[in-house]
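> 3D model of this:
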Amino acid sequence: MRVLLSTYGTRGDVEPLVALAVRLQELGVEVRMCAPPDEEFAQRLAGLGVQLVPVGPPVRALMRGSALPSAADLSRYRTEMVDTQFDVFPAAADGCDALVAAGLAQIAARSVAEAAGIRYVYASYAAIQLPSPHHAPPPRPGWPEPETADNRTLWELDAHNVNAEFAETLNGHRAAIGLPPVDNVRDHVFTDQPWLAADPVLGPWRETPGLDVVQTGAWNLPDERPLPAELVAFLDAGAPPVYVGFGSMRPSRDIAAMTVEAIRALGHRVLVSRGWADLDLVDGLDDCLAIGEVNHQRLFGRVAAVVHHGGAGTTVTAARAGAPQVVVPLRLSDTQYWAGRVADLGIGAAVDGPTQTVDSLCVAFKMVLAPETRTRAEALGGKIRTDGAAVAASLLLDRLR
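Below is the predicted model:
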């Protein structure tokens, strides 16, 4: 049995499918993955025996700028990606029994699966990505922000915008392979039974008519890598530090620098993760250490708090470790959603980066570093599931059988 997995994005988009791939392999399934051609993804998949089918340009190169591309450039990139998917996906899906696609950017996936006569599953990593009257759509860069607060209207406008962006291109390709047109591209991609790869305590789905969502739990793997010796020495040398990292995102240098200043002003040591932005906020003092890629599962259990951008993977890893969180969302995808969930659960705070000062950040950190916040975070950490990828792999295999 063979399964094709597909996504496009940063590490936060790729790693959940890596976890699913490993769990499928344990069940005897051969796995291929369509993903960006970045070297780190290629090495990661090669080390696990998963065939990488590169799709699109390297993501790290696209993330180098300090600002998003223009609306016109984003539209062009999106159209080119659909064309590329229709070029690459059919051969990648050859001999496969199912195609699992993660993210709205996978516009061609269902059509290719339909033409090949194989099962198609759409997966989301956050409830906010799926249509529901209980929440508004996530921000979609390059598209106008509607002037209404009604969630149903917002989702209708969202479907209209997705159609305006993709319908002509998608239906042109569908006609070329003998498939009928679709009139709602977004819902066509999502299906009426999408999977939600998010923890049901941290990011629950609220029942919504018309969608039979299957929530499996977050897809991740245990990380057994030891921490680097320099990092262990720093951790052992004093009280638990506060971790600051923004993953593949590029935060404002001002907010990053103010964050470190506020932490120090409260008498705490700081760990700065360089990330894809290559943050350089260390001034040589022994209360601050810059680190590269390390095992967050081990590290977050040893820090006083985790400051991050609101990515799904970092949020669930910090929550499982029982670490209080300060989320600085960057108005992309699901980051504001996870910031809100952290605040609502009382396990941390959400801050709006552009309006912050050192003093206002100090107020947020005082609340997050209070003993009662740590108590709530540790209590919730014990409820976070760790079997989401295994659940999803078993479910997929059962349906294929």
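
> hey, let's count contacts and neighbours off CA atoms from now on
Will do.

> who are the contact partners of Pro90?
Val112, Ala116 (C-alpha atoms under 8 Å, 6 or more residues apart in numbering).

> just give me the neighbour total for the residue nearest to Thr314 when sequence neighbours are not counted.
Take Thr314 and drop its neighbours on the chain: the residue closest to it by C-alpha to C-alpha, 6 or more residues apart in numbering is His308, 7.4 Å away. Close neighbours of His308, defined as other C-alpha atoms under 10 Å, add up to 27.

> what's the spacing between His308 and Leu400?
Using C-alpha to C-alpha, to the nearest Å, we find His308 at a distance of 38 Å from Leu400.

> over to Ala277?
Distance from Ala277 to Leu400, by C-alpha to C-alpha: 42 Å.

> who's more crowded, these two?
Neighbours were tallied for Ala277 and for Leu400 using other C-alpha under 10 Å; the higher tally belongs to Ala277 (20 against 12).

> alongside the first, I'd like the structure of this one:
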Amino acid sequence: MRVVVTGFDSRGGVEPLVALAVRLRERGAEVTVCLPPDEEFERRLTGAGVRMVPFGAPVRPLATKPGPPDLPRRAAEVIAGQREVLGKLEADVLVATGVMPACAGARTIAEELGARYVYATFQQLTLPSPDHPPIAYPGRPFPENADVEQLWDWDRDSINLLFRDVVNADRRGQGLPPIDDVRDYVITPQPLLAADPVLSPWREAELRVVQTGAWLLPDERPLPADLLAFLDAGEPPVYVGFGSMPMHDTDPEQVVEAVRRHGRRMVLSRGWADLTSVGDDCFVTGEANHQALFRRCAAVVHHGGAGTTVTAAWSGAPQVVVPQGADQPYWAQRVAELGIGAAHAGPVPTAESLSAALGIALDRADQAKSVAATISTDGAARAAKMLAP
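As a prediction, the model looks like this:
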């Protein structure tokens, strides 16, 4: 069986695809992963022995560029880049993840290839439900005093306003009929929710969602020797990293000061914001094996991406989530509700605000360890069995 997995996402959206590809390969499937050509993406997939075929332009320059994005133009560029590559592949199953227009473009290509199309998401806020609101799109703030049902109507209308013309232009170029509702076309009646059921339980709604659990894979990559030496030289540090977030308004020294107020050393991840600092108590690192690193940390401070949240929960380290947008406020709320850490108020941490949140998280270490034992680790294997029975 030939399975093609495509996504347009940040670095955190790549790790689950590595897990899925490895589990599919174990079932005898021929797997190809199509992603933008960011160096980090290619390095991670190649290191795991997964075939990657790049398409389009890198994500990082777009994600870190200040100012509001031109979403329809970007969507058209992504769809065109996908078509150039995906349309030349052979597939029995095409799995799409990431942003809505990219998934719409992928489904159109699946139609042309005669492949089974499957939509998967790592968070449930793109799936209509009476239990939670959707994510607002830039330039389309929610109407005031709207209830959840009205917000989901607004979400549908926003997606169609931003992306329907782009999607239908691509379809028209292939001689295919237009679609009326981009969201329904992308999600399908039975999407996969690759999120842990303890961290993010799905409650029954109109959609027949299949919650597989998070797509996790034991990461055997060793930590760099100099980072290991730092970890071995003292008490467990606090990890601080904001992944693919640009963090334009964040002063790294405010973050460092917040950790120092607790008498803790820290590991600071540069991330896409290129954060840095100096001092014997602060180790600045590039990309590293989060599974191995988080298990040696007293706490994990991060932006609240789905992948970082579940990895920190799995490690047993308490968390501070500093949400920047999209689904991240949801994960911050869940971390606080489960008692495995704290939700920082707002996207810009100061020494005072982050120190307060870190104090709460450090006091919740026992609960974090308890919840870690409940995290499901077979989500990728479950999904692979469904895709390649």
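
> TM-score for this pair?
The TM-score (TM-score structural alignment, normalised by the length of structure 2) is 0.94; 387 aligned residues with a C-alpha RMSD of 1.8 Å.

> circling back: could you find the counterpart of the residue nearest to Thr314 of structure 1 in structure 2?
Using TM-score structural alignment, the equivalent of His308 of structure 1 in structure 2 is His302.

> one more: Met249 of structure 1?
Counting by TM-score structural alignment, Met249 of structure 1 lines up with Met245 in structure 2.

> just confirm Ser111 of structure 1 contacts Ala175, I think it does.
No: here Ser111 of structure 1 does not reach Ala175: they are 10.4 Å apart, not a contact under C-alpha atoms under 8 Å.

> the two - which one has more neighbours?
Between Ser111 of structure 1 and Ala175, Ser111 has the larger neighbour count (other C-alpha under 10 Å), namely 24 against 11.

> and the contacts of stretch 269-281 of structure 1?
By C-alpha under 8 Å, 6+ apart, stretch 269-281 of structure 1 touches 60, 64, 239-251, 256-257, 260, 263-264, 282, 287-293.

> one step back: distance of the residue nearest to Thr314 of structure 1 from Asp199 of structure 1?
From His308 of structure 1 to Asp199 of structure 1 the distance is 18 Å (C-alpha to C-alpha).

> swap in Val213 of structure 1?
From Val213 of structure 1 to Asp199 of structure 1 the distance is 13 Å (C-alpha to C-alpha).

> neighbour count winner among the two?
Shown here are Val213 of structure 1 and Asp199; by other C-alpha under 10 Å, Asp199 has more neighbours (25 against 20).

> list the contacts of that one.
Gln215, Thr216, Gly217, Ala218, Val316, Ile384, Arg385, Gly388.

> tell me the counterpart of Pro141 of structure 1 in structure 2.
In structure 2, Pro141 of structure 1 lands on Pro138 (TM-score structural alignment).

> wait, that match sits on Asp70?
No: counting by C-alpha under 8 Å, Pro138 of structure 2 stays clear of Asp70, with 9.3 Å between them.

> by neighbours, which of the contacts of Asp199 of structure 1 wins?
Neighbour max across the contacts of Asp199 of structure 1 (other C-alpha under 10 Å) = Ala218, 31 neighbours.

> ok, that residue - contacts?
Pro16, Tyr125, Ala197, Ala198, Asp199, Val316, Arg385, Thr386, Asp387, Gly388, Ala389.

> cutoff 10 Å now
16, 19, 124-126, 196-200, 202-203, 312-313, 316-317, 384-392 (C-alpha atoms under 10 Å, 6 or more residues apart in numbering).

> for Tyr77 of structure 1, same thing?
Gly56, Pro57, Pro69, Ala71, Asp83.

> which secondary structure element is home to it?
Remark: Tyr77 of structure 1 resides in helix 71-93, with elements defined by DSSP states H and E.

> in which helix or strand would I find the closest residue in space to Ala19 of structure 1 that isn't next to it in sequence?
Once flanking residues are discounted, Ala19 of structure 1 sits nearest to Asn220: 5.0 Å by C-alpha to C-alpha, 6+ apart. Using DSSP H and E, Asn220 of structure 1 sits in no helix or strand.
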